[in-house]
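prediction below, plus the sequence it came from.
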Amino acid sequence: MNTLLQALESYAAKTISILDTTISSDLYVPLDLSKYNEALMDLDITDHAVCQAYIDDVLKSKQGVIAYGGYLEQRNLYNDKEGFTSSSKPVRNIHLGIDFWCDAGTKVIVPLDGKVHSFKNNTTIGDYGPTIILEHVLNEITFYTLYGHLAVDSLSGFYKGKIFKAGDVLATLGTPDINVNYAPHLHFQIIKDLKGNEGDYPGVCAEGQLSFYKENCPDPNVLFKLL
């Protein structure tokens, strides 16, 4: 285990909430949006309304409020988005963070102390929409967390260097028209090296890039400890 993973693993012994703290962690239920999920075979998962209906069914069947998952999941969710499926480049369909699917307007909670590194409204269809990146130092290790698909007013009053403490409200979740055509959710990603990016960083990679991105973007559940 590398030093960042060790720091994340040791940060907390219990589950950390990333959304509204009034929602108990036992109301988080796992969600499979991989291309191998047979329940999705006949669904146009690229349609945010169809995707939302499927998520609602999963939450209802498991009596949950938040559906989560997706780290290193190979998905068909991006099949209609040119930036992911261009014929001139390798197909990008491997997800590099954890998605938390919940109602638009749900509060996003800062999981550990940090400061604003950068922020941006990434408006290309299939991108993040409003996005915030925080910088953290844990056990003398600097790393970053990315929060995508936020409400646009979440960026109001932001500035580089703004301090947030663990448990602070960072933002709220956006609607499909704001988060560029996805069902409402938070994309959360841990990044060791931003490679000069500001307010944006790839959240999906091609199979040939997986070795690098798996190393640079470790599994967020090492921090969250969701069952």
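All right, it came through fine. Residues are numbered from 1 along each chain as shown.

make it CA atoms for all contacts and neighbour counts henceforth
Will do.

neighbours around F158, how many?
Per other Cα atoms under 10 Å, the neighbour tally for F158 reads 13.

now name the helix or strand holding the residue nearest to the spatial centre of the chain.
Most central in the chain under Cα atoms, centre = their mean is H187, positioned 1.7 Å from the mean C-alpha point. If you go by DSSP states H and E, H187 is part of strand 185-191.

so what touches the next helix or strand after that strand?
The element immediately downstream of strand 185-191 (helix or strand, assigned by DSSP H and E) is strand 204-206. Residues outside strand 204-206 that contact it (Cα atoms under 8 Å, 6 or more residues apart in numbering) are 90-96, 213.

here comes the other one, which I'd like you to weigh against the first:
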Amino acid sequence: MSNQLDKETLLEYLRSLRLLASPIIATDGRATVLDLSVGSRLRGREINNLGVAEFSDLIDEVMRDADTDFAFGRYAEPRELYSNENFAGNETSENRTIHMGLDLFCAADTPVHAPLDGTVALLENNARDLDYGPMVVLRHATDTGQVFYTLYGHLGLDTLKAIEQGQEVRAGEQIATVGSPPHNGNWPPHLHLQLILDLMSLDADFPGVACKSKQDYWLTLSPSPAVFFPQYDAKSLEYPPCN
């Protein structure tokens, strides 16, 4: 790993900034947490093989039940949602199923803001079905100059024209909007947020889902981004057991 910043050092640094960090999306403080894990149901319904419209409607119903406009999808959660060839393992027949980021389901066109000062390292449109769709990666540095990244996936198409690669952004500055299907990778409207220690030269192909057999490696490279939502219990946003 070329970046010497380790997982615990980064998380400790980010926790120290929690009163300074601007909200990526300003929630209502009542966001519910979805169970999208293997074998789970929402409102009694199986979630596998739902069309995007049905899945979106079901999530909207769950949010209405909870009297909120926001719902989290958990970090490190094993999921069966990733069904197409994009999620085949590169070296084995094992599919990628472990979610490496944190999802925040909300209305399309919801503004997305930079949580910290940074630079637009990547601005791409991964347009394949069930991919990131429009995505942004910001490059940040700690107060000692150690580099890390935040990745934002499933964005609105307008994002691709609103900012430029190499552009400097300030904490609190709008960098994107939440996208809608089919242009957001054909998912229910949500932000996929991922914290990354080292892009490993993978750039826009850095995975958001890992094989279970390699989850320790990938989840070390992508620690939990729950630190960016300090008003919520971090453990509730992470699939157990999660260190």
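That came through fine. What you see is a predicted model, and the numbers here were worked out from it, not measured in a lab.

read off where the strand holding H187 of structure 1 ends up in structure 2.
Aligned by TM-score structural alignment, strand 185-191 of structure 1 falls on residues 190-196 of structure 2.

circling back: of all the contacts of strand 204-206 of structure 1, which comes closest to A183 of structure 1?
H95 (15.9 Å; Cα to Cα).

all strands for structure 2, in order.
Listed in chain order, the strands of structure 2 (DSSP state E) span 32-34, 41-42, 45-46, 71-73, 96-99, 102-105, 111-113, 118-126, 133-141, 147-153, 168-169, 174-177, 190-196, 209-211.

what's the average distance for the fifth one when superposed on structure 1?
Aligned to structure 1 and superposed, strand 96-99 of structure 2 gives a mean residue distance of 0.6 Å (mean Cα distance after the TM-score superposition for structure 1).

mind giving me the packing neighbours of that strand?
Packed against strand 96-99 of structure 2 by the contact rule (3 or more Cα pairs under 8 Å, 6 or more residues apart in numbering; DSSP states H and E) you find strand 209-211.

can we see that at 10 Å?
strand 209-211, helix 215-221 (3 or more Cα pairs under 10 Å, 6 or more residues apart in numbering; DSSP states H and E).

ok, now the first one?
In this structure, strand 32-34 of structure 2 packs against helix 52-65, strand 71-73, strand 102-105, with contacts taken as 3+ Cα pairs under 10 Å, 6+ apart.

deepest-packed of these, please.
When these are scored by mean count of other Cα atoms under 10 Å, the highest mean neighbour count falls to strand 102-105 (a mean of 24).

in structure 1, what range does it match?
Using TM-score structural alignment, the partner range for strand 102-105 of structure 2 is residues 98-101.

what's the matching stretch in contact with?
Residues outside stretch 98-101 of structure 1 that contact it (Cα atoms under 10 Å, 6 or more residues apart in numbering): 18-19, 28-31, 52, 55-56, 59, 65-73, 147-149, 173, 183-190, 203, 219-221.

mean deviation, that stretch versus structure 2?
Once fitted to structure 2, stretch 98-101 of structure 1 is off its aligned match by 0.5 Å on average (mean Cα distance after the TM-score superposition for structure 1).

that older thread, buried set for the match of strand 185-191 of structure 1?
190-196 (16 or more other Cα atoms under 10 Å).

report the mean deviation for it after fitting onto structure 1.
Stretch 190-196 of structure 2 sits 0.4 Å off on average (mean Cα distance after the TM-score superposition for structure 1).

let me have the helices and strands packed on strand 32-34 of structure 2 in a markdown table, extended by distance to V112 of structure 2.
Below are those laid out as a markdown table (distance: least, Cα to Cα, whole Å):
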| stretch | distance to V112 of structure 2 |
| --- | --- |
| helix 52-65 | 20 |
| strand 71-73 | 15 |
| strand 102-105 | 11 |
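
looking at these, spot the one closest to L14 of structure 2.
Using Cα to Cα, these put strand 102-105 closest to L14 of structure 2, at 15.9 Å.

looking at the helices and strands packed on strand 32-34 of structure 2, which is nearest to N184 of structure 2?
Of those, nearest to N184 of structure 2 by Cα to Cα is helix 52-65, at 11.2 Å.
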